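*Asks:* Sharing a model prediction with you, sequence too.
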Amino acid sequence: MSGRHGAGRVTLVGGGPGSEELMTVGGVRALADADVVLYDRLAPHTLLPRLSPGALLIDVGKKPGHHPISQHGIELLMIDHARSGAHVVRLKGGDPYVLGRGGEEVLACRAAGIPVTVLSGVTSAIAVPAAAGIPLTHRGVSHMFTVVSGHDPLSDDELRHLVGLGGTIVVLMGVSTLPQLVAGLRRHGMTATIPIAIIERGHSDEQKTTISDIDGIVDAAALAGVGAPAVLVIGEVVRLAHDGNDEADRILRRAESLTEI
């Protein structure tokens, strides 16, 4: 490595949901200063040749069922390059500390004696619903929201507490566990007519929204061929979907009319 920045260091950058407009100024500056960039598949990596000219770009992205580089391997790469004197930027989709394993990477750097900084990013939990015109809170409708991981099925205790809290539920990485999720929410008392939106590939040209109520969403998702990456939004705020995604509003009205038949 060139070591042009002297002592090595690591910067964790939250790249947001993939749109350049949602990257922070601090994140862009860190990328411009990077010697090495380790990036995820959901980060805005197509911009890197322009944002990090001259940097070594390393794809460490994981796909469902395919992890070419383990989490431990990623941490070793960061540390090894930093020890050589490089400024290493770990570019992650969304925010490093929102279901992004950023905490693990920070602890690994600290244990190795590597200076590490975290630059927050715009989490997809907020940005993707907004892209579909769905506010997570709205006066008189919802005054709270809960963000959960759908990577693994939730426990009965977690499901019961979610239903009891009320408000809006946002699920990241929840496509594969959708049937278990909705069955569990119904089992613990969630009303059958609560609407759910599944927003695929938010903030991209391929963004698509599928909306139904909780009793019909599994069939609707299968019919639409829903796949990851996607964000699930559960709650009455889904009925407020507006200008951000006219298609979502149209589908919701159609779903409501079919329910009434």
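*Replies:* That came through, no problem.
*Asks:* CA atoms for contacts and neighbours, from now on please.
*Replies:* OK.
*Asks:* can I assume residue 110 is in contact with residue 103?
*Replies:* No. Using Cα atoms under 8 Å, residue 110 is not in contact with residue 103; the gap is 10.6 Å.
*Asks:* which neighbours do the two share?
*Replies:* Applying Cα atoms under 8 Å, 6 or more residues apart in numbering, one finds that no residue jointly contacts residue 110 and residue 103.
*Asks:* can you give me the strands in the stretch 51-200 of the chain?
*Replies:* 56-59, 87-92, 116-119, 145-149, 168-172, 195-200 (DSSP state E, counting those that start in this stretch).
*Asks:* TSV for the ones you listed, including distance to residue 15 and mean neighbour count?
*Replies:* Below are the strands of the stretch 51-200 of the chain laid out as TSV (distance: least, Cα to Cα, whole Å; neighbours: other Cα atoms under 10 Å):
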stretch	distance to residue 15	mean neighbour count
strand 56-59	14	15
strand 87-92	6	30
strand 116-119	9	18
strand 145-149	19	17
strand 168-172	16	22
strand 195-200	18	26
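*Asks:* export the ones you listed to JSON lines and tack on distance to residue 181?
*Replies:* Formatted as JSON lines, these follow (distance: least, Cα to Cα, whole Å):
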{"stretch": "strand 56-59", "distance to residue 181": "32"}
{"stretch": "strand 87-92", "distance to residue 181": "26"}
{"stretch": "strand 116-119", "distance to residue 181": "32"}
{"stretch": "strand 145-149", "distance to residue 181": "11"}
{"stretch": "strand 168-172", "distance to residue 181": "10"}
{"stretch": "strand 195-200", "distance to residue 181": "12"}
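*Asks:* Of all the ones you listed, which one comes closest to residue 183?
*Replies:* Residue 183 lies closest to strand 195-200 among the strands of the stretch 51-200 of the chain, at 13.2 Å (Cα to Cα).
*Asks:* contacting residues around that closest one?
*Replies:* Contacts with strand 195-200, where a contact means Cα under 8 Å, 6+ apart, come from 128-129, 132, 206-214, 217, 221, 226-236, 238-239.
*Asks:* Against that first model, consider the following:
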Amino acid sequence: MNRELRREAAVLIETDLTGLPVLVVGPPRLTAATVRRYERAGAVVSVAASPCDMTTEASEGARLGVLVGPAVTWAGARTALAGRCPVVTEPVPDAPRGRVVLVGAGPGGLELMTLAGIRALAEADVVLTDRLAEVGDIAALAPGAEVVDVGKRPGHHAVPQDEIERLMVDRALAGLTVVRLKGGDPYVFGRGGEEVAAAVGAGVPVTVVPGVSSAVGVPGSAGIPVTHRGVSHLFTVVSGHVPLEPHRAEALAGLGGTVVLLMGMHNLLPLTTALVRGGLSRDTPAAVVERGFTPDQRSIVGTLGTLPDLAARAGAASPSVIVVGEVVRQSAVWARRVGAEAVGRALDVVA
């Protein structure tokens, strides 16, 4: 195939091919990625593993033929398509090299995922996902890919981290594109650094697609800006997995600004108690924003002194983001906006 036609074919795959009958010819292990690319563009794809598998109906109905790898030299395939439709060839490396892409899914819903993340899923051979990566129908976003639910949720990892890294690396070393889909951003309490290190250690190419962190996005969805002119010029994101040690609580209290606690609902009382003992007033505004960006989102607003009891009475649970600081008062401003609709349970800030 001449250079011009190769260039045109490269452009074609980025256009809308909705309904176009495409026949892909080549060994199954080499055609999977090609099939996904054309299906992503909307084409109706038929696959033939050899010239013998090319039915008359598929050959006559094709409006584009794609010969992959060894199929480029199959005379029977070219003869069957000759004069019927344009033919594109796609040579493949003798030893395809896999790769890993860590993708931040954002705080919830496909609309909050980046275009780069959606493209990565569309090109994936394997997707390793967990509970917080809620982007809808992954099978539709990653057509033909193997989807592995590694089952991570707070306090319970059905698949241990070292096993996740082994799966990721093994699939990539087999020549596959592996997407590790993670809630929020891979580098904000997402163990992304460990997974990058595992890929690098195995000699596997790796890239990271950032995502909107729940530490910023979820408070914002409840009208709580983590910074606000004249109120808070800094914010600190803290893991709530374990209670705060006294010296850390004192440091946070002395630093001021906004404190955002992730994964801390099971430690809500110890966390708020530690911050009070560290020097913050019991009257410091504090909030729990539960199930952010879902139809069941709700905000429970109080103070460091009252929030644990309010959350317990409301039955609040993970996933939730805890916000501490004067910026929490802005949630009352948000509730008064024109056209606002009440979402779940909202309690007034206790001054």
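*Replies:* Noted; the coordinates are in hand. Bear in mind the structure is a predicted one, so any value in this text is a computation, not a measurement.
*Asks:* Superposed, what's their TM-score?
*Replies:* With the length set by TM-score structural alignment, normalised by the length of structure 1, the two chains reach a TM-score of 0.93; 255 aligned residues with a Cα RMSD of 1.8 Å.
*Asks:* So which of the contacts of strand 195-200 of structure 1 sit within strands?
*Replies:* 208-213, 230-234 (DSSP state E).
*Asks:* any idea which of those residues is closest to residue 97 of structure 1?
*Replies:* Of those, the one sitting nearest to residue 97 of structure 1 (Cα to Cα) turns out to be residue 231, at 16.9 Å.
*Asks:* Tell me which residue of structure 2 matches up with the closest one.
*Replies:* Aligned by TM-score structural alignment, residue 231 of structure 1 pairs with residue 321 of structure 2.
*Asks:* cool, and residue 70 of structure 1?
*Replies:* Match for residue 70 of structure 1 (TM-score structural alignment): residue 160.
*Asks:* what residue lies at the spatial centre of structure 1?
*Replies:* The residue lying closest to the centre of structure 1 (Cα atoms, centre = their mean) is residue 124, at 4.1 Å.
*Asks:* Neighbours of the match of residue 70 of structure 1, how many?
*Replies:* Using other Cα atoms under 10 Å as the criterion, residue 160 of structure 2 is surrounded by 13 other residues.
*Asks:* Please apply the same query to residue 23 of structure 2.
*Replies:* For residue 23 of structure 2, using other Cα under 10 Å, the count is 25.
*Asks:* Okay, angle between the helix ranked longest in structure 1 and strand 208-213 too, please.
*Replies:* Ordering each helix of structure 1 by length in residues (DSSP state H) puts helix 246-260 first. If you take axes from the mean of the first three to the mean of the last three Cα atoms, to 10 degrees, helix 246-260 of structure 1 sits at 20 degrees to strand 208-213.
*Asks:* in the stretch 1-150 of structure 1, which spans are helices?
*Replies:* 25-32, 48-51, 71-83, 102-111, 124-131 (DSSP state H, counting those that start in this stretch).
*Asks:* and residue 58 of structure 1, which of the ones you listed is closest to it?
*Replies:* Using Cα to Cα, the helices of the stretch 1-150 of structure 1 put helix 71-83 closest to residue 58 of structure 1, at 9.6 Å.
*Asks:* other SSEs contacting that closest one?
*Replies:* The contact analysis (3 or more Cα pairs under 8 Å, 6 or more residues apart in numbering; DSSP states H and E) places helix 71-83 of structure 1 against strand 9-14, strand 87-92, helix 102-111.
*Asks:* Specify, as a residue range, where the longest one falls in structure 2.
*Replies:* Okay, so that is helix 102-111 of structure 1. With TM-score structural alignment as the criterion, helix 102-111 of structure 1 aligns to 192-201.
*Asks:* re earlier: out of the helices and strands packed on helix 71-83 of structure 1, which is closest to residue 119 of structure 1?
*Replies:* strand 9-14 (4.9 Å).
*Asks:* residues in structure 2 matched by stretch 30-38 of structure 1, start to end?
*Replies:* So stretch 30-38 of structure 1 sits over residues 120-128 in structure 2, by TM-score structural alignment.
*Asks:* Can you measure across that stretch, start residue to end residue?
*Replies:* 13 Å (Cα to Cα, to the nearest Å).
*Asks:* How about the aligned partner of residue 97 of structure 2 in structure 1: what's its closest non-neighbour residue?
*Replies:* Structural alignment (TM-score structural alignment) places residue 97 of structure 2 against residue 7 in structure 1. Distances taken as Cα to Cα, 6 or more residues apart in numbering place residue 85 nearest to residue 7 of structure 1, at 4.9 Å, with adjacent residues excluded.
*Asks:* now do residue 36 of structure 2
*Replies:* In space, residue 36 of structure 2 is closest to residue 143, 6.1 Å off (Cα to Cα, 6+ apart).
*Asks:* How about the contacts made by that neighbour?
*Replies:* Per Cα under 8 Å, 6+ apart, neighbours of residue 143 of structure 2: 36, 39-40, 122.
*Asks:* swap in residue 155 of structure 2?
*Replies:* Contacts of residue 155 of structure 2 (Cα under 8 Å, 6+ apart): none.
*Asks:* ok, it to residue 239 of structure 2 distance?
*Replies:* Where residue 239 of structure 2 is concerned, residue 155 of structure 2 sits at a distance of 13 Å (Cα to Cα).
*Asks:* go on, residue 61 of structure 2?
*Replies:* Taking Cα to Cα, one finds residue 61 of structure 2 at 58 Å from residue 239 of structure 2.
*Asks:* Residue 345 of structure 2 too?
*Replies:* Relative to residue 239 of structure 2, and taking Cα to Cα, residue 345 of structure 2 is found at 25 Å.
*Asks:* Could you do residue 144 of structure 2 as well?
*Replies:* 36 Å.
*Asks:* cool, and residue 80 of structure 2?
*Replies:* From residue 80 of structure 2 to residue 239 of structure 2 the distance is 62 Å (Cα to Cα).
*Asks:* now swap in residue 350 of structure 2 and tell me
*Replies:* Counting by Cα to Cα - residue 350 of structure 2 and residue 239 of structure 2 are separated by 25 Å.
*Asks:* Likewise for residue 146 of structure 2?
*Replies:* 32 Å.
*Asks:* and if you look at residue 224 of structure 2?
*Replies:* 19 Å.
*Asks:* same deal with residue 9 of structure 2?
*Replies:* Counting by Cα to Cα - residue 9 of structure 2 and residue 239 of structure 2 are separated by 49 Å.
*Asks:* again with residue 182 of structure 2
*Replies:* 17 Å.
*Asks:* Just confirm residue 102 of structure 1 contacts residue 96, I think it does.
*Replies:* Yes. Counting by Cα under 8 Å, residue 102 of structure 1 touches residue 96, with 4.6 Å between them.
*Asks:* Need the residues touching each of these two.
*Replies:* The contact lists of residue 102 of structure 1 and residue 96 share residue 12, where a contact means Cα under 8 Å, 6+ apart.
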